[in-house]
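**Q** Sequence first, predicted coordinates after that:
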Amino acid sequence: MALINPKKREVQVKIVYYGPGRGGKTTNLEYINEKFRSRIKSEMVTVKTYNDRTLFFDFLPFDIGMIKGYTIKVQFYTVPGQVKYNATRKLVLRGVDGIVFVADSMTLRQEMNIRSLENLAENLVSFNKNIETIPLVMQYNKRDLETEGIPVLPVEVMQKDLNTSLKAPYYTASAVNGENVAVTMKRIISMTVMSIREKLELGGNE
């Protein structure tokens, strides 16, 4: 559940970008950090691991309203995608309120996407969270590679692989070009805030 800070009259919402290594999670957050600079309320912190990175920063969302009179602050995180950093991925997921799953559209990354989604489901269970019910947006990234002659998976195949049972909202994207990065971000913020409001109205944390 989101952290509620009575002193600052602030609700802290945690959104994590998850997915396979080098799929575009970091590029998403770097684009957001640059494009919406006036909304960023902290420096972007980078924790480097070999060939991978974890990023996080605070963000004040667009006209999203308030929750029970409290202002909303979003904390964006990425996780390292490589298998060997699962302990770090699990740690970053602690207290998560919403997730963007960034899948790599390259054909040769098909199996890695599937494994990463399975890993996300497993790690959520350890925090008594369910991938079927947590606010989740799918992003099929790197669609621009098709114009460079690099084989990419048809969206229908990615939907079948990753989204058949979840039926989460999804966007095709190019994080490098910024295509649908902001749309993805706004959708997950909206879904997550709505979910938190509903929980509080049902008698959650005050």
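**A** Yes, it's here. As the structure is a prediction and not an experimental result, all values here were calculated from the model.
**Q** contacts, neighbours, all on C-alpha from now
**A** Fine.
**Q** In contact with L55, which residues?
**A** L55 makes contact with T26, L29, M44, V45, T46, V47, F76, Y77, T78, V79, according to C-alpha atoms under 8 Å, 6 or more residues apart in numbering.
**Q** now the strands: where do they sit in this structure?
**A** 3-5, 10-18, 45-49, 52-59, 71-78, 98-104, 136-141, 170-172 (DSSP state E).
**Q** relative to strand 71-78, how tilted is the third one?
**A** Strand 45-49 runs at 20 degrees relative to strand 71-78, counting by axes from the mean of the first three to the mean of the last three C-alpha atoms, to 10 degrees.
**Q** Report the buried members of the contacts of L55.
**A** T26, L29, M44, F76, Y77, T78, V79 (16 or more other C-alpha atoms under 10 Å).
**Q** another one to put next to it:
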Amino acid sequence: MAFINTKTKEVQVKLVYVGPGRGGKTTNLEYIFSRIRHRIQSDMVSIKTQGDRTLFFDFLPFELGAIKGYNVKTQLYTVPGQVKYNATRKLVLKGVDGIVFVADSMVDRRENNIHSLENLKENLRFYDIDICDFPFILQYNKRDLGAQGVPILDLETMEQDLNAELKAPSFTASAVTGENVIATVKRAISTTMVAIREKLL
């Protein structure tokens, strides 16, 4: 739930990037950070591990402007994708306001995507959150690999695997080139703000 400070007229919104290991979550945040570095004062916090690029989270606050007289600050986090870090993933999801699921478009990562989404649903249920009634954006990452001869999943398959039930907004993307990275986070922020707008009374 967004932290709303009525005295300072500030809202803190927490967006979490989730998905399978090495799917591009950290690369997304690194690209966003590089694009808006001039607008923020703090650095990203990243803890590297041997098997996954991010153990805990990347932290990125930036100003969004005012909504209903409240200044909005967004914090972007990533969670580790590896199965053995599930306790950490669950911890980072505490207090989440919106989610970006970064799916890996490579053919050999199909099952990883499906298992990661099921794990996310399970972790959200721990906090009594129904993913079907929650700000959720899908990003089909690594689409650029197709041009390099790497076998990638067709969009119809990915939609059927991950979005048939949710009907969430989805973006094709390349976190490496930056394609639709900003579009994804903008949609995630706007969708999340719509969901919490009623609390700003």
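**A** Arrived safely, thanks for sending. Everything numeric here is computed off the predicted structure, so don't read it as measured data.
**Q** TM value for the aligned chains?
**A** Comparison of the two superposed chains (TM-score structural alignment, normalised by the length of the second structure) gives a TM-score of 0.94, and 198 aligned residues with a C-alpha RMSD of 1.3 Å.
**Q** Save the strands of the first structure as TSV, and put in distance to D161 of the first structure too.
**A** Output for these, formatted as TSV (distance: least, C-alpha to C-alpha, whole Å):
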stretch	distance to D161 of the first structure
strand 3-5	34
strand 10-18	16
strand 45-49	29
strand 52-59	25
strand 71-78	22
strand 98-104	11
strand 136-141	12
strand 170-172	13
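**Q** quick one on the thing from earlier: adding distance to N163 of the first structure, write the contacts of L55 of the first structure out as JSON lines.
**A** Listed next are the contacts of L55 of the first structure as JSON lines, based on distance: C-alpha to C-alpha, whole Å:
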{"residue": "T26", "distance to N163 of the first structure": "22"}
{"residue": "L29", "distance to N163 of the first structure": "23"}
{"residue": "M44", "distance to N163 of the first structure": "31"}
{"residue": "V45", "distance to N163 of the first structure": "31"}
{"residue": "T46", "distance to N163 of the first structure": "30"}
{"residue": "V47", "distance to N163 of the first structure": "30"}
{"residue": "F76", "distance to N163 of the first structure": "23"}
{"residue": "Y77", "distance to N163 of the first structure": "22"}
{"residue": "T78", "distance to N163 of the first structure": "21"}
{"residue": "V79", "distance to N163 of the first structure": "21"}
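**Q** number of nearby residues for G69 of the second structure?
**A** For G69 of the second structure, the count of nearby residues is 11 (other C-alpha atoms under 10 Å).
**Q** gap between it and K48 of the second structure?
**A** Using C-alpha to C-alpha, to the nearest Å, G69 of the second structure is found at 39 Å from K48 of the second structure.
**Q** picking that back up, and the buried ones among the contacts of L55 of the first structure, which two are the farthest apart?
**A** Greatest spacing in these, by C-alpha to C-alpha: M44 and V79 (14.0 Å).
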